[in-house]
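# sequence and predicted structure are below.
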Amino acid sequence: MNWDVVLWGILPYVMVAILVGGLVWRYRYDQFGWTTRSSQLYESRLLRIGSPLFHFGILVVIVGHVIGLVIPKAWTEAVGVSEEMYHVVALGLGSVAGIATLVGVGILVYRRRTTGPVFAATTKNDKTMYVVLVAAILAGLSTTLISVFGPHEEVTYRDTVSPWFRSLFWFQPDIASMAEASFAFKLHTLIGMALFIIWPFTRLVHAFTAPVQYLFRPYIVYRSRDGRPVPTSSGRRGWAPIGTPDRERDRGRRRGRSDAGSTTRR
């Protein structure tokens, strides 16, 4: 069996099928479970430190991966960014973001293990997710350290992993390019695919949620106690503030029905 074909030509599409299918299934049959299951009520001190470190760090890491994998080397060189300059910036930002992400997830794992109610709410699914997530972060940082302190290689991930990644979108995977990548980049890629395979079935699914409906929800109505007149509104029912003619008319009708009911019972 040609393992290069299996790992770099078949497995990526299996991963995408499980990711998309899992998200659809989770949305249709487990919408109430589509959440992070927040535990802030039990402990907030460590959460206030670890959560921003992890989330902001992982955002920078994701942006760096997108730039490194999607944008070809010829494009950056065309705008005057040399390969040396690119690697200095990428390694600098990547190292800072990676360390911040690792420290953040370390604090979150420590919090989850040492806080009784939080640990009690931790499932086997959560434990598996944390193991794979930490492994992916460590593998990414190891590739950065190897790039800085390891033996200099003429062939980098921009010559191997990036062309392979872009070729997947055209359904013509460049297996030969990925086969030339170093073991560290291959391991990082495999762990990353494993993370995306389990993604729809873990609390990480909340990353695909955007509160779009929040922009269109009705206003929250507060009752005024100072006696000031409330401005009228021509909006549809349900949006009119308390005190407008529509609201007062509906309130009078409800009060009339209530009084009639009280008289009948008497």
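Structure's in. What do you need?
# please make it C-alpha for all contacts and neighbour counts, starting now.
Will do.
# and the end-to-end length of stretch 150-169?
32 Å (CA to CA, to the nearest Å).
# show me how far it is from its chain's centre.
In terms of CA atoms, centre = their mean, to the nearest Å, the centre of stretch 150-169 is found 25 Å from the chain centre.
# buried ones in the host helix or strand of residue 198?
Residue 198 is part of helix 183-198 when elements are defined by DSSP states H and E. Residues 185-198 are the ones in helix 183-198 that count as buried (16 or more other CA atoms under 10 Å).
# try stretch 54-61
Buried-residue list, stretch 54-61, by 16+ other CA under 10 Å: 54, 57, 58, 60, 61.
# out of the residues you listed, which is nearest to residue 33?
Residue 33 has its nearest neighbour among the buried residues of stretch 54-61 in residue 54, at 22.1 Å by CA to CA.
# please name the residues that touch the closest one.
Neighbouring residues of residue 54 by CA atoms under 8 Å, 6 or more residues apart in numbering: 100, 101, 102, 103, 104, 105.
# buried ones from those residues, can you make that a ChimeraX selection?
The ChimeraX selection below is limited to those of the contacts of residue 54 classed as buried (16+ other CA under 10 Å):
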select :100,101,102,103,104,105
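# pick the one among the contacts of residue 54 closest to residue 163.
Looking across the contacts of residue 54 and measuring by CA to CA, the closest to residue 163 is residue 101, at 26.7 Å.
# for the closest one, helix, strand, or coil?
The three-state assignment at residue 101 reads helix, by DSSP: H, G, I helix; E, B strand; the rest coil.
# for it, give me its contacts.
53, 54, 55, 56, 57, 58, 137.
# how close does the second one sit to residue 96?
As defined by CA to CA, residue 54 lies at a distance of 12 Å from residue 96.
# alright, now check it against this:
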Amino acid sequence: MNMSEQFLWVIFPYMCIVVFIVGHIFRYRTDQFSWTAKSSEFIEKKQLMLGSLLFHLGVIPVILGHVAGLGIPKTWMNSLGVSEHLYHMGAVYGGGFFGVVTLAGMFLLTSRRFTIRSVRRLSTASDLIVNVLLLFIVFMGLYATLFTNFARPEFDYRETISIWFRGLFMLRPDPALMRDVPVSFKIHALTGFAIFAFWPFTRLVHVWSVPLNYVGRSYILYRRHKSS
């Protein structure tokens, strides 16, 4: 094991996780008023609605697929009756489809932020960086799914990346597992951790502020004022 492997696959992921946790705590305690996503809907609505719809429809299944692929051991899947072929079909074709949907949505949102002058003026540097980084992460994930998997059919990320990933959270990381992983998967993993380090300092924090209390909240009644 060389120093670069130790940094990329042990030190860097832990740094990103620590920044993610500490950054959220610090921002919440010191700057709660910025804990939101500034809306630019009043400037441009059509592209925002379509891009946001496509992104959220795609990213939720993609996240669930990552949880299953990285968090659930291969042997557990086999014991549940999910064969290697069935899992591969779901990961490549299902993941590929939702990856395309996510990429299309993210492309529309990023294009909107950069090409519409009034939206760009409202954006901060962190907004622009996050949009580009998310677009790149989704692209690399889709490339790894649709192209690298076909170019390297013998590669099984559940025997390398998944074990390395779970080892991080069990405090037993093994960077050697990432040594022969294709470059596209490596870039996707590293940029994925990088977005977690950026997260607390961007508008992404609004993810944790889903207004679930609205579901059970009483209706607000509006009555017309009767002038005398």
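Perfect, thanks for sending it. Keep in mind that what you see is a predicted model, and the values were worked out from it rather than measured.
# re the thing from before, and the helix holding residue 198 of structure 1, what does it pack onto?
helix 11-29, helix 124-149 (3 or more CA pairs under 8 Å, 6 or more residues apart in numbering; DSSP states H and E).
# okay, these in JSON lines with mean neighbour count and distance to residue 180 of structure 1 next?
As requested, these are exported to JSON lines (neighbours: other CA atoms under 10 Å; distance: least, CA to CA, whole Å):
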{"stretch": "helix 11-29", "mean neighbour count": "15", "distance to residue 180 of structure 1": "17"}
{"stretch": "helix 124-149", "mean neighbour count": "16", "distance to residue 180 of structure 1": "15"}
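# so which of those helices is nearest residue 250 of structure 1?
Closest to residue 250 of structure 1 of these, according to CA to CA: helix 11-29, at 37.6 Å.
# so how far is the helix or strand following the closest one from its chain's centroid?
Later in the chain than helix 11-29 of structure 1, the nearest helix or strand by DSSP H and E is helix 45-70. The chain centroid and the centroid of helix 45-70 of structure 1 are separated by 9 Å under CA atoms, centre = their mean.
# ok, average deviation of helix 45-70 of structure 1 from structure 2?
In the superposition against structure 2, helix 45-70 of structure 1 averages 0.8 Å from its aligned positions (mean CA distance after the TM-score superposition for structure 1).
# which residue numbers in structure 2 does that helix align to?
The aligned range for helix 45-70 of structure 1 in structure 2 is 46-71, by TM-score structural alignment.
# equivalent analysis for stretch 6-23 of structure 1, please.
Using TM-score structural alignment, stretch 6-23 of structure 1 corresponds to residues 7-24 of structure 2.
# rewinding a little: with structure 2 overlaid, how far apart is the helix holding residue 198 of structure 1 on average?
With mean CA distance after the TM-score superposition for structure 1, helix 183-198 of structure 1 departs from structure 2 by a mean of 1.0 Å once superposed.
# which helix or strand lies directly C-terminal to that helix?
Taking DSSP H and E, what comes next after helix 183-198 of structure 1 is helix 245-265.
# residue 128 of structure 1 matches what in structure 2?
By TM-score structural alignment, residue 128 of structure 1 lines up with residue 129.
# quick one: contacts for the closest residue to residue 108 of structure 2 other than its chain neighbours?
Using CA to CA, 6 or more residues apart in numbering and skipping residues adjacent in sequence, the residue nearest residue 108 of structure 2 is residue 51, 5.1 Å away. For residue 51 of structure 2, the contact set (CA under 8 Å, 6+ apart) comprises 104, 105, 106, 107, 108, 109.
# again with residue 129 of structure 1
195, 198, 199, 202.
# how about 10 Å then?
Residue 129 of structure 1 is in contact with 123, 135, 194, 195, 198, 199, 201, 202, 203, 204, counting by CA atoms under 10 Å, 6 or more residues apart in numbering.
# pretty sure the last one contacts residue 34?
Yes - with contact defined as CA atoms under 10 Å, residue 204 of structure 1 reaches residue 34; the gap is 9.0 Å.
# work out for me the element the closest residue to residue 141 of structure 1 other than its chain neighbours sits within.
Computed as CA to CA, 6+ apart, the closest residue to residue 141 of structure 1 that is not its neighbour in sequence is residue 98, at 6.3 Å. Assigned by DSSP H and E, residue 98 of structure 1 belongs to helix 83-114.
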